[in-house]
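Engineer: predicted model, plus sequence, below.
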Amino acid sequence: MTKYTLTYFDVEALGEPIRMLLSYGNLEFTDNRIDYEKDWAKFKSEMPMGQVPILEADGKVMYQSLAISRYLARLVGLYGANPLEDYEIDNAVDNINDFRAKLAGAQYEANAVAKEEKFKLLKSETIPYFLEKLDAIAAENDGHFALKKFTWADVYFTGLSNYLSFMAQEDITANYPNLKKVIDNTVATPGIKEWVEKRPTPKFTAFQSKSSKIMSSYKVYYFNYRARAEAIRFLLSYGGIQFEDIRFEEDEWPKFKSTMPFGKVPVLEIDGERYSHTIAICSYLGEKFNLAGSNEIEKLQIQTAALFIYDLIGIAEDVTFTYKDSLGEENHQKELDKLLTETIPKYLTIFEETVAKNNGYFVNGKLTWADVYFASVSDYFQGLFDWVGIKRDGNVVDNYENLKNLRDKVFEVEGIKSWIAKRPETIA
């Protein structure tokens, strides 16, 4: 009996159609998953062409995901009965793969400005074009992609579907019932059905269709302000994750406090589990949506920028209202004057220089969660001033050209822009 070992990252993506084909054929396999951050560097040099997935069959190493899938499709009887039928199936697969390549070109674009432009084109033209065409093909073939029957083209699309939705930043089946039918038919197929029920939870879960796996539930708990929670809302919106925005007034806080980790908010709840602290949550979401840097130094730089932003927020809050009563009116005014004329300008000047040096962003000229975090709190300072009756013309960030431009760019990012347009109006 042939022994199979599939080696790929701990995600669905290009490995999942192969896992599904092996499962459909009842071919036992070892599912060898590589942790990209920890282990890929040492594995890469051992891989043919320096890439995964690879499939080992009794010592024979196969690579290229489409070539592997075609081999398995023939082995398990999901190819055509003649060259013309093979063509019909291959044609569908190649169209799906073209769509994947278009999405990947935007998703993995390193330059933030270019990435934004590519996503605009994706959303306005590419995604609707491909999904309408693919949905029409599925409609013509009674919920399949070729020959009006179950073939490996259906398996290929279903295996990639969560990954395609992740890169598209939307559920690709939401408005396309025939594509959903393809997935429903595939995940109900013996062998594949059992695999889907037992497979590990993948990292790409943001847009999973209900037919393949239940979508995670997200809730954000905070006061009826933007303030410290807005970065979390921004990042969830950037990732296309629907979330319940649970807000409460200050007089309602006592009944919520005992249920929150450490008795503090903001809190992000994921599938019933609650997680606290703005920086920790943003760091997690940044990793999830590829906004956390491409190496350890970049991660350190992002964390550093975010923590200094966090420090400034804490100082501003303490001066404006936390210690207001204990300081007395005269001393409170002195501290406010110092905050306005020394502390805030000091921090913002450093931020301004950092962003200027890094081509318009906090780290290496590309969008990271530190940029999203800064933009989310950029109008919070004026909110704090309003609370204590300080009137200023314009936003304090408007005095810093690079920070203003950064804020404006983040506000125009797909997902974040939509959230800003619909979010509740609050004082800060």
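Structural biologist: The structure has been received and is ready for your questions.
Engineer: make it CA atoms for all contacts and neighbour counts henceforth
Structural biologist: Fine.
Engineer: now residue 183: which helix or strand?
Structural biologist: For residue 183, the host element (DSSP states H and E) is helix 177-187.
Engineer: who are the packing partners of that helix?
Structural biologist: helix 127-140, helix 152-168, helix 192-198 (3 or more Cα pairs under 8 Å, 6 or more residues apart in numbering; DSSP states H and E).
Engineer: make it 6 Å
Structural biologist: helix 127-140 (3 or more Cα pairs under 6 Å, 6 or more residues apart in numbering; DSSP states H and E).
Engineer: sorry, back to before: in the helix holding residue 183, what's buried?
Structural biologist: Judged by neighbour count using 16 or more other Cα atoms under 10 Å, the buried positions of helix 177-187 are 178, 179, 180, 181, 182, 183, 184, 185, 186, 187.
Engineer: and here's the other structure:
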Amino acid sequence: MAPSFKLTYFDVRGRGEAIRFILHQAGVEFEDNRISKDQWGTIKPTTPFGKVPILEEDGKQVTQSLAIERYLARKFKLTGKDEWEALECDVAAETLGDLHTQVVQAFFNPDASKKDELKGTIIKDQAPFYLGKFDEQVKKNGGFLVGGHLTWADLHFVATLQVSCDMLGSDIVESHANLKTHRDMVLNLPNIKAWVAKRPTTPF
């Protein structure tokens, strides 16, 4: 019998969407368990480390979004053709994470004026720096991040950058032609396109 998957996360895309992308691209059915902030207080003490997302497979639970993504990517053959490509996938995801963490910190800054200042700095400085290099990487790899073919890094990248754009209130991908084409390619994968068309509408 095929494994039974359950993903528990808040009712947003956030750090759960890349996991959803991988599962949908792999054609795997799973329970998309979305919880509210009101529910979280009750659920949190029952989780492994008080964090979400949580992936449950046949009753076994694990947390940490990137670890979950890597596990699923290995399981569904999305890590590239060899260990070096698997490493390059990790590097791409971790490096994008450096930028995305800045975006999240800015978005949730309680000081409205400071929030705007931080977001402006990211849009003006950090985003062009990171995305310029990623744009070159995609061009070099024939429209993909790694190895000239689809890997979990592509799915992670598009799902995460969509969240970053929403949090910043700016399409930071638009001015990078290769990344824009890359995003369009991922979003037009049949399984991803079908998911995006039906997924719940959330702010980020």
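Structural biologist: It's in. The model shown is predicted, which means the values in this text are computed figures rather than measured ones.
Engineer: picking that back up, start and end residues in the second structure for the helix holding residue 183 of the first structure, please.
Structural biologist: Against the second structure, there is no aligned range for helix 177-187 of the first structure (TM-score structural alignment).
Engineer: please apply the same query to stretch 398-412 of the first structure.
Structural biologist: By TM-score structural alignment, stretch 398-412 of the first structure lines up with residues 174-188 in the second structure.
Engineer: list the contacts of the matching stretch.
Structural biologist: Residues from elsewhere that reach stretch 174-188 of the second structure (Cα atoms under 6 Å, 6 or more residues apart in numbering): 135, 143, 158, 173, 193.
Engineer: assign a three-state SS to the third one, would you?
Structural biologist: I take that to be residue 158 of the second structure. Three-state assignment for residue 158 of the second structure (DSSP: H, G, I helix; E, B strand; the rest coil): helix.
Engineer: which residue in the first structure lines up with it?
Structural biologist: Under TM-score structural alignment, residue 158 of the second structure pairs with residue 375 in the first structure.
Engineer: quick one: that match and residue 345 of the first structure, what's the gap?
Structural biologist: 17 Å (Cα to Cα, to the nearest Å).
Engineer: of those two, give the one with the bigger neighbour count.
Structural biologist: Counted by other Cα atoms under 10 Å, residue 375 of the first structure and residue 345 do not tie: residue 375 has more neighbours, with 24 against 18.
Engineer: nearest spatial neighbour of the more buried one, chain-adjacent residues omitted?
Structural biologist: Excluding the flanking residues, the one nearest residue 375 of the first structure by Cα to Cα, 6 or more residues apart in numbering is residue 407, at 4.7 Å.
Engineer: show me what counts as buried in the strand or helix carrying that neighbour.
Structural biologist: Using DSSP H and E, residue 407 of the first structure falls within helix 401-411. By 16+ other Cα under 10 Å, the buried positions in helix 401-411 of the first structure come out as 402, 403, 404, 405, 406, 407, 409, 410, 411.
Engineer: could you export the residues you listed to CSV, including columns for distance to residue 315 of the first structure?
Structural biologist: Formatted as CSV, the buried residues of helix 401-411 of the first structure follow (distance: Cα to Cα, whole Å):
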residue, distance to residue 315 of the first structure
402, 23
403, 19
404, 21
405, 24
406, 23
407, 21
409, 26
410, 24
411, 25
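Engineer: which of those lies closest to residue 253 of the first structure?
Structural biologist: Nearest to residue 253 of the first structure among the buried residues of helix 401-411 of the first structure, counting by Cα to Cα, is residue 411 at 29.9 Å.
Engineer: residues near whatever residue of the second structure lines up with residue 425 of the first structure, how many?
Structural biologist: Matched by TM-score structural alignment, residue 425 of the first structure corresponds to residue 201 in the second structure. For residue 201 of the second structure, the neighbour count with other Cα under 10 Å is 11.
Engineer: would you say residue 201 of the second structure is within a strand?
Structural biologist: No - assignment of residue 201 of the second structure by three-state DSSP gives coil, placing it outside any strand.
Engineer: alignment lookup: residue 131 of the first structure to the second structure.
Structural biologist: Here residue 131 of the first structure stays unmatched in the second structure, going by TM-score structural alignment.
Engineer: whoops, residue 216 of the first structure was the one
Structural biologist: Using TM-score structural alignment, residue 216 of the first structure sits opposite residue 3 in the second structure.
Engineer: neighbours around the nearest residue to that match once chain neighbours are set aside, how many?
Structural biologist: Using Cα to Cα, 6+ apart and skipping the chain neighbours, the partner closest in space to residue 3 of the second structure is residue 58 (6.0 Å). Each residue near residue 58 of the second structure was counted by other Cα under 10 Å, and the total is 11.
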